[in-house]
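Student: fold the following, please.
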Amino acid sequence: MSYILVPVIVVLMGMVVYSLVRGIIAFLKSTRDDLDRGDAPGASEMQLLQNKMMFNRIKYQAAAVLVVVLLLAIAKS
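Tutor: Coordinates of the predicted model:
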């Protein structure tokens, strides 16, 4: 079972890094867009993408933690 869960953890960690990088890029672009945009109301497209990527990062991290808990439970028994 651990032979299956270890690659799953690696994939989830890769997805965490991908979401983090995309979120940071969206953050940098939204900062630049906010300066150009002025006082326009509402969230910009980049801000919405940033929120989505950071939420995805949290989901993938939680899934990775659950897989680690499963691995530890398997190793204990």
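Student: C-alpha only now, for contacts and for neighbours.
Tutor: OK.
Student: list the contacts of Ile74.
Tutor: The contact partners of Ile74, taken as CA atoms under 8 Å, 6 or more residues apart in numbering, are Ser2.
Student: could you do Leu48 as well?
Tutor: Contact criterion CA under 8 Å, 6+ apart gives no residues in contact with Leu48.
Student: which strand or helix spans it?
Tutor: Assigned by DSSP states H and E, Leu48 belongs to helix 45-76.
Student: here's the other one to compare against:
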Amino acid sequence: MNTFIIILLVLAMGATVFALIKGIVAFLKATEADLNGTGPSISAQKQNKAMMMRVTFQGVAVLLVALLMLLSRGN
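Tutor: Below is the predicted model of the structure:
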């Protein structure tokens, strides 16, 4: 059981890094027109989506660590 949770944890951490890199790339592709326009640009929407993905994956990773700690505490 612990091995399965560790595998899920590694996957969640990998997904977090992927989402972080995706957000950084979207941020670097922002142009001055994107920054000075009215309303959210397509680049800004991509950045927001990547940030939400990263936060979600980080939350999953934290929950898995907590679960792993609870399970190992009982042994």
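Student: just to revisit the earlier point, just tell me the aligned range of the helix holding Leu48 of structure 1 in structure 2.
Tutor: With TM-score structural alignment applied, helix 45-76 of structure 1 matches the range 42-73 in structure 2.
Student: in the matching stretch, what's buried?
Tutor: Under the neighbour-count criterion of 16 or more other CA atoms under 10 Å, stretch 42-73 of structure 2 has 43-44, 46-48, 50-51, 53-54, 56-58, 60-61, 64-65, 68 buried.
Student: coming back round to it: distance from the helix holding Leu48 of structure 1 to structure 2 after superposition?
Tutor: Here the mean offset of helix 45-76 of structure 1 against structure 2 after fitting is 0.5 Å, by mean CA distance after the TM-score superposition for structure 1.
Student: give me the nearest residue to the aligned partner of Lys22 of structure 2 in structure 1, chain neighbours excluded.
Tutor: Counting by TM-score structural alignment, Lys22 of structure 2 lines up with Arg22 in structure 1. Ranked by CA to CA, 6 or more residues apart in numbering and with sequence neighbours excluded, the top spatial neighbour of Arg22 of structure 1 is Met53, at 6.5 Å.
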